[in-house]
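**Q** below is the sequence, then the predicted model.
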Amino acid sequence: MSAEIVPTREEGVSDAAPEEPFDVEPPYVPDHEVLAEVEAFEDRFLDRELSWLRFNQRVLELAEDPTIPLLERVRFLAIFTSNLDEFFMVRVAGLKRRITAGVAVKAASGLMPREVLEQILTVSGELSHRQAQLFKDEIVPALNAEGIELVRWADLDKAEQKQCKRMFKERIFPVLTPLAVDPAHPFPYISGLSLNLAVLLRNPKSDKQHFARVKVPPIFSRFVPLGEQRFVPLEDVIAEHLNRLFPGMEIQQVHSFRVTRNEDLEVEEDDAENLLAALEKELLRRRFGPPVRLEVEESIDPAVLELLVGELGVSQDEVYRLPGPLDLRGLHGIADLSREELKYPAFLPTTHHRLAEVESAAPVDVFKAARRNDVLLHHPYDSFSTSVQRFIEQAAADPHVLAIKQTLYRTSGDSPIIDALIDAAEAGKQVLVIVEIKARFDEQANIRWARKLEQAGCHVVYGVVGLKTHCKLAMVVRDEGDHHGIRRYAHIGTGNYNPKTSRMYEDLGLITTDERVTEDVAHLFNNLSGWSRNASYAELLVAPDSVRSGLVEQVHAEIAHHKAGRPARIRLKANSVVDEALIDSLYLASREGVPVELLVRGICALRPGVPGLSENITVRSVLGRFLEHSRIFWFENGGDPQAWIGSADMMHRNLDRRVEVLVRLPDADSVAEVGQLLDLAFAEDTTAWLLDSDGGWKRNSGEVHLQEELIERQKRRRTSA
């Protein structure tokens, strides 16, 4: 792919279009000496892996927060577990691979892989113990006070034990498979993230000890309901009835344990035609990755632990001895209980005011609304179903629509968007779908939907070899008759085309008919589906070619404005900030006196507040009921603000190994709306975690919560409409 940035806008644009900084004067270009002064700070980058652990610590702090509704705290405990699982499966596994292969390359933070791994194991161990103690000492008693009881087997009365015995006999016992370990039965394969029982047995006739493993079936509820909101862990029920599995043997000890394995994918893409088959094979191999973590209950017998450590090949540092029960992902089931008074107040998205029905029960014509004005959507506050989903569904049903082109990265299993694309293809429209089947942990679903789309007659393309197609684009080509002829409508977003996650993820999206934007989107789709490599983009930045360089140029333009005495400021919102070149450009802006504000949900490798380097940079993080997911790049631009939104985070994978898109918001209203959102996010009285120069995060005492305030504003708009 190639993407040339055209810095000036075409003639004849509206007065609302912001003027490019490059038209003002020659762009600022830092000389080698200035860059060398920044690079002289050898420890200017925080370690990305340790920064991620601090992000998950912030998730844990939400679970610890007594002002948050109880069942939401329970859910944050489950999210913390899921996050840490994926971190070990992917990031820790990658570190171990590099160490084993002898690839001893220093991280940007200056740490060697083994040093990073040692710190990860220490910090993650501390956080895991903190989570377990929080669950045991605070959450369980608080749930009990609300009539939700999580008990162990010893707490059950005789009637409940009888109930569990019947359940075990009728439902659980037929599913269990005990696996013995002896010279005739080698140590069994333990699948990743499965919960298991290590059983120590004695043969009363021979007096010999034996070892067996019993897998806790994941098809049953993690916490077994005993009645009205009273639950016992499934492994407790199984452990108490092991004599049914091992008749004639004496059950001496039972201990639960859990293994985490390397489950990242490695697929060669030499032949794109065979990519589906290659990915399916790799998904089978994934289950056999090497272990990277062993979790055991702290009461485990030393001899049993020694056996597990030896057979699994993990080090003592990779063993986590925790108060039980293990695997708190199952707390999602508890958080889902119908106890609305223990959850966040119910929230319903509303239709964007430019798409709202007016004196009619019929849905608004999205095409007519988009022709009048650009529509800047902010999910989940603006409804996804009455905006993006309706846009695609109306396009599929509209006889004037000739073609629909769309990228799909992750979507839900019952996606109405998939159904609409299939309907459009069956109606004879040209439908192009760029499916990214390698979206991590969603590969199986994406393979299934790719084949379903192909069978319906859609043109399905698996993106560009060597790159993940991560951009969020949709384009509709419509024949509007003699008055206008062919018109293109585009949606460019920061989040996936997924109706389910759109209710939980905070994202932005632009629906526009701006001809400069839609022309760029059309060229980009040709790049993705064909051999076109000569497109230049006036209103888009496209990775891997121009997102990094384009953003660096924007930062340099702000420096030029500041030097010339014009207003200059940089405000960025992202999931992660890791890329060294972009961070160095922000350091340079700070050194030159340009204020820089970052809103980062997850990883941040930039050190703010370092004397002589980043004194003009502040970094904050907001977490809450919605996952902050949008990416915004906002520049003061000499007093004529400019804003970009899109799919790219400031990470190597996004800028070098993915097709990403940022779009410059084409109208002043949208830019102002984004500016107001950032004003609220960066306000002193908005609650957030603030990053210090040592990599620590501390929560401020702000009284305004960003998400709650946006919900209230949305409610006020609804009542005033």
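**A** Happy to help now that I have it. Numbering: from 1, shown residues only.
**Q** please count neighbours and contacts with C-alpha atoms only from this point.
**A** OK.
**Q** what about Lys162, neighbour count?
**A** Neighbourhood size, Lys162 [other C-alpha atoms under 10 Å]: 12.
**Q** you'd agree it is in a helix?
**A** Yes - assessed by DSSP: H, G, I helix; E, B strand; the rest coil, Lys162 belongs to a helix.
**Q** against Arg371, how distant is it?
**A** 67 Å (C-alpha to C-alpha, to the nearest Å).
**Q** equivalent analysis for Gln119, please.
**A** Counting by C-alpha to C-alpha, the gap from Gln119 to Arg371 is 55 Å.
**Q** Val314 too?
**A** 61 Å.
**Q** one more: Ser256?
**A** In this view, Ser256 and Arg371 are 61 Å apart by C-alpha to C-alpha.
**Q** the two - which one has more neighbours?
**A** With neighbours defined as other C-alpha under 10 Å, Ser256 and Arg371 compare such that Ser256 has more, 25 against 15.
**Q** before we go on, here's another structure to hold up against the first:
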Amino acid sequence: MTDTPVVLDDAAATAQAAPDGSSGQPELPEDRFLDRELSWLRFNQRVLELAEDETVPLLERARFLAIFASNLDEFFMVRVAGLKRRIATGLAVRAASGLQPREVLRAISEKTGELVRRHADVFGDSVKPALEEAGVAIRRWDELTREEQDKLHVLFRERIFPVLTPLAVDPAHPFPYISGLSLNLAVIVRNPTTGQEHFARIKVPPLLPRFTKAGESRFVPLEDVIAAHLHLLFPGMQVLQHHTFRVTRNEDLEVDEDEAENLLKALERELIRRRFGPPVRLEVEESIDPHLLDLLKGELGVEDDDVFALPFPLDLTGLHAIADIDRPELKFAPFVPGTHRDLVDVEAREASIFATLRRGDILVQHPYDSFATSVQAFIEQAAADRGVLAIKQTLYRTSGDSPIVDALIDAAEAGKQVLVLVEIKARFDEQANIKWARKLEQAGCHVVYGLVGLKTHCKASLVVRQEGDRLRRYAHVGTGNYNPKTARLYEDYGLLTASDEVGEDLTNLFNTLSGFSFGVGYKRLLVAPEDVRDGILERIEQQVAAARAGRQARVRIKVNSMVDEQIIDALYLASQAGVDVDLWVRGICAVRPGVPGLSERVRVRSILGRFLEHSRIFEFGHRGEPGSEVWIGSADMMHRNLDRRVEALLRITAPEHVDELAQLLDLGFDEGTASWHLGAEGEWSRHALDEAGQPLRDLQDHLIALKHRRALATRP
């Protein structure tokens, strides 16, 4: 914390006002926010702690190591790169946490250095030896048997050597371009005639397996195989030394939509430029020669704080392949999503999903409830149903072989009116979304890209069906993407409904996204950027009023990120007014909980596990109390979600669904559930054992068992 006055950005300065915009609220301390970048690193630390946990199945520990590495790659490509760009252009301002931009960068470098060393130690000292004990060996070249080396000699000549391109550096050969996230060998060779030394770079082919199979359940890093054959790549030269290195570049995209005549083409041009972003991180093998390191730093233009020296091997994202090997006893117990109990007849083709929804709403929770037999079936039945006249759909991220896209194409080819809002600016999915946008257009779908300056992040589907002499609207609103692959790994909620109010709201929303509309009113939706922040602040203030009137008052929120200063300030003021505030945050959290006089009634929990907790749930008040409400939706509490995206929150009205969501929150905040607890200084402490040393309830295992029991109860 700091007592130094801070200059806040616009959002933080606005947060000084009360939630209702009035003055006279208690003045809040300037050091009330944790730094969002450092909070993200602490989120990734929690991922690392799962890799360290010896009670987690061994191959899953390997996967968590890979997830930690890929998370960190993206953090540097986007967050660190963006911060460096703002500093270079003079646009960076002091963070809401009070840290100056360069202080944030320095703190990131220090914390990252600590975490990557810990990450390497977990792999080298714990996971790798445990894998070997279980019969899965990751060896260096010199540790292989003669037979294994002979086999790899053949493999190298036939499959690796032809695709390698050694690039020398001399007056006729400038220093080569090093692509982002590529793994490379830096080689020093000597001309035996002249005695002159030269630098050369070899790119490790990214399309070949990162860990090459040397024998039954025995693997060797691909760069070790290449290094053992350098004499074939530099015949007649003396190979003096070789070391691996890896560069991370700025890969965030910037497209001026106001100036872009064609957003699709402008984004395609920017994707080409992405490959040539400036370096933001250099990872090197810790044994690297200092002179060689100086050469790399000079040629790449990186500072000492950007360099991370690590034990061999670099780039442990490749451990995903190890985690995928067929050893079920070393993985989480198999889990197959079940069909929601209200959709069993639909799955058996004994009922129409539309007839089922006319009897009542269905609340599904993925991956426990099958995506294929609920949301996917809803869209596929709509595409095939003769009574359906139109389908309107948002697509933010979807899979490469998406049955959702196929169903929309089938619907368009059958003559239905199909509107698809494709968010082609979804980070790192831009190329795939451009491809699907073109495919949908070619099939006759109406494809739009949303509103200028805003990403469309809401998850909504609307079906218009002719039933007798009337049109009826069916809808799905959810918290997760229409992606059948991630729906097996991400925890998300969605409501399938035939509600007239929801149908009318979505009609207005889609008309806004595809046409020109202003001042649209919604009955059961809160839509960003106009309504979500104000709607949440209004409901927090209602709980403040209830507490001041002597009634029970509570706010419980489950999100991926909680960094919006206005929302956090409203929660602080609510805590001071006597409102109990419980926050369940998977990732970044800028809240300081439990600070005397500021946030004594605020608790923050985080849960990580085999599934990625992705749903957003907002509960205001206690069940049964006047004014109590529960909402689900797509929005996290971040500036980008509330100000620069189209997001939608949906109010849940069916009592049994309100109860289900409230019960999930009960479980998440229960002291008997394993979780991480956030402290006032930003440190997370893991609570996984009770006072007797016994494991606390694993929330996700509990929900798997609960859904299984419910499935058995619905069987005839």
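**A** Yep, that arrived. Worth saying up front: this structure is predicted, and the values here are computed from it rather than measured.
**Q** tell me the residue in the first structure aligned with Gly535 of the second structure.
**A** Using TM-score structural alignment, the partner of Gly535 of the second structure in the first structure is Gly550.
**Q** now Phe123 of the second structure
**A** When the first structure is aligned by TM-score structural alignment, Phe123 of the second structure is paired with Phe135.
**Q** now do the residue nearest to its match when sequence neighbours are not counted against Glu64 of the first structure, distance only.
**A** In this structure, Phe135 of the first structure finds its nearest non-sequential neighbour in Leu77, 7.9 Å apart by C-alpha to C-alpha, 6 or more residues apart in numbering. Distance, Leu77 of the first structure to Glu64 of the first structure, using C-alpha to C-alpha: 9 Å.
**Q** more neighbours: which of these two?
**A** Shown here are Leu77 of the first structure and Glu64; by other C-alpha under 10 Å, Leu77 has more neighbours (29 against 21).
**Q** so what's the more buried one up against?
**A** The contact partners of Leu77 of the first structure, taken as C-alpha atoms under 8 Å, 6 or more residues apart in numbering, are Val59, Leu60, Ala63, Gln131, Phe135, Leu328, Arg329, Leu331.
**Q** need the residues you listed in CSV (columns: secondary structure and distance to Val659 of the first structure).
**A** Converted to CSV, these look like this (DSSP: H, G, I helix; E, B strand; the rest coil; distance: C-alpha to C-alpha, whole Å):
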residue, secondary structure, distance to Val659 of the first structure
Val59, helix, 30
Leu60, helix, 33
Ala63, helix, 36
Gln131, helix, 37
Phe135, helix, 41
Leu328, helix, 36
Arg329, helix, 33
Leu331, helix, 36
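**Q** of those - the most surrounded one?
**A** Among those, Ala63 has more neighbours than the rest - 27 neighbours, counting by other C-alpha under 10 Å.
**Q** give me the three-state assignment for the aligned partner of Leu72 of the second structure in the first structure.
**A** Here Leu72 of the second structure is matched to Leu84 in the first structure, going by TM-score structural alignment. Secondary structure assignment for Leu84 of the first structure (three-state DSSP): helix.
**Q** cool, and Asp224 of the second structure?
**A** Secondary structure, three-state DSSP: Asp224 of the second structure is helix.
**Q** pull the number of nearby residues for it.
**A** Neighbour count of Asp224 of the second structure, defined by other C-alpha under 10 Å: 19.
**Q** how much space separates it from Val581 of the second structure?
**A** Shown here: Asp224 of the second structure relative to Val581 of the second structure, a distance of 53 Å by C-alpha to C-alpha.
**Q** try Arg709 of the second structure
**A** 32 Å.
**Q** please say which of those two ends up with more neighbours.
**A** The neighbour count for Arg709 of the second structure versus Val581, taken as other C-alpha under 10 Å, is higher for Val581 (23 against 11).
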